[in-house]
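*Asks:* below is the structure, and that's it, no one-letter string:
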């Protein structure tokens, strides 16, 4: 009878290695199948009930809730009031060639355009569409424009006082419009315009001081104007 050529310990070690090798192969195959299943789940079409809504964060979406009649009137009015400021300053720059009128006219163009963006967002008709300088849907603004132009063309000093009253009235009207809305996008635009108006008022007061004239309130309370003029020029904010 022939004896087995390998000792029992060698045979046992061989069997252990064989079992370990088989376990590794099985584990790799299981992991591969699991990965394939995951990929299949990710690429498979999702049913309507499983689909998650995607959020849209680019820009402003047109709001679904309608504006109140007050909010609509305020937006239309502020669109034209900012246009009036631009129109008046443009005429006064042509008359007196003072850079302050040209610079602020450009700022007012941005202001009226910012209000127009809100008007378009809410689907409101634009009262200033197609209207040239000095023409407004609001009869009060039409009269105001004529009165301001008449005064501003009398002298440089009168023109600077015209600038002051425009900015005071604008600040006051914006305060009232802000009090009549709770919509953040509208309030943000109004407050940004107000910031510009405060800076413009400071600019006109400084120009009058250069002529030896102290600025006196023409529309706002003395306390409000004093506080504005005592403050520094403010940094513009994006609309």
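*Replies:* Perfect, I can see it now. Since we're looking at a predicted model, the values are computed, not measured. Numbering: from 1, shown residues only.

*Asks:* switch to C-alpha atoms for all contacts and neighbour counts from now on
*Replies:* Will do.

*Asks:* buried ones in stretch 62-77?
*Replies:* Buried residues in stretch 62-77, counted by 16 or more other CA atoms under 10 Å: 71, 72, 74, 75, 76, 77.

*Asks:* need the residues that contact it.
*Replies:* 115, 118, 119, 121, 122, 124, 126, 127, 138, 177, 180, 181 (CA atoms under 8 Å, 6 or more residues apart in numbering).

*Asks:* follow-up on the earlier one: tell me which of the buried residues of stretch 62-77 fall in helices.
*Replies:* Of the buried residues of stretch 62-77, the ones assigned to helices by DSSP state H are 71, 72, 74, 75, 76, 77.

*Asks:* give the contact list for residue 108.
*Replies:* 82, 83, 85, 86.

*Asks:* now that we have the residues you listed, which of them are buried?
*Replies:* For these, buried by 16+ other CA under 10 Å: 82, 83, 85, 86.

*Asks:* try it against this one:
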């Protein structure tokens, strides 16, 4: 399915909502892409399982983009490991320069990603400009807490 190329919305969408929705979509892509690499490097099922969950998070955000007539094709056409946001591109590279074949290090990378995601989603829930996405962000936040718990349990 091809996303984007939507008719103009009757009401203009707040620029903050557009920016944050795109950022969160790309942050979920970062998580998915890193977990796919960690699954390959470690052969741990937890990474492929959570990568699939991150894809569902991306799909949820794409549906929200459709709802608000926001074109996110520029993000969706990026290959695994490629990002538009330069900070996420650097983070992806930095995370994968760690010893990703070490199981403990790989699980700690998962903890780092989920902690970042939780911080960003929590901040979004406190921003009144993003109220239209509160339920979506709350659901994603719950998923991130579950992922964090899974990584911490695996580390224990």
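*Replies:* Thanks, I have it. Every value quoted in this text rests on a predicted model; they were computed, and no experiment measured them.

*Asks:* could you measure from the residue nearest the centre of structure 2 over to residue 60 of structure 2?
*Replies:* Residue closest to the mean C-alpha point of structure 2, counted by CA atoms, centre = their mean, is residue 28 at 0.9 Å. Going from residue 28 of structure 2 to residue 60 of structure 2 by CA to CA, to the nearest Å gives 10 Å.

*Asks:* okay, now the counterpart of residue 192 of structure 1 in structure 2: neighbour count?
*Replies:* In structure 2, residue 192 of structure 1 lines up with residue 139, judged by TM-score structural alignment. Residue 139 of structure 2: 13 surrounding residues under other CA atoms under 10 Å.

*Asks:* quick one on the thing from earlier: of the buried residues of stretch 62-77 of structure 1, closest to residue 97 of structure 1?
*Replies:* residue 77 (28.9 Å; CA to CA).

*Asks:* alignment lookup: that closest one to structure 2.
*Replies:* Checking TM-score structural alignment: residue 77 of structure 1 goes with residue 23.

*Asks:* how far away is that match from residue 100 of structure 2?
*Replies:* For residue 23 of structure 2 relative to residue 100 of structure 2 (CA to CA), the value is 25 Å.

*Asks:* same thing with residue 17 of structure 2?
*Replies:* Taking CA to CA, one finds residue 17 of structure 2 at 34 Å from residue 100 of structure 2.

*Asks:* likewise for residue 48 of structure 2?
*Replies:* 14 Å.

*Asks:* neighbour count winner among these two?
*Replies:* residue 100 (21 against 18).

*Asks:* the top helix by length along structure 1 aligns to what range in structure 2?
*Replies:* Among the segments of structure 1 that qualify as a helix by DSSP H, the longest is helix 8-43. Helix 8-43 of structure 1 lines up with nothing in structure 2 when matched by TM-score structural alignment.

*Asks:* roughly how far out does that helix sit from the chain middle?
*Replies:* Here helix 8-43 of structure 1 is found 60 Å from its chain centre; the criterion is CA atoms, centre = their mean, to the nearest Å.

*Asks:* stretch 121-140 of structure 2 now?
*Replies:* 14 Å.

*Asks:* identify all contacting residues around that stretch.
*Replies:* In contact with stretch 121-140 of structure 2 (CA under 8 Å, 6+ apart) are residues 14, 16, 17, 57, 60, 61, 141.

*Asks:* which residues of structure 1 fall in strands?
*Replies:* Shown for structure 1, no strands are assigned by DSSP state E.

*Asks:* just to revisit the earlier point, okay, the match of residue 77 of structure 1 and residue 117 of structure 2: tell me how far apart.
*Replies:* In terms of CA to CA, residue 23 of structure 2 sits 11 Å off from residue 117 of structure 2.
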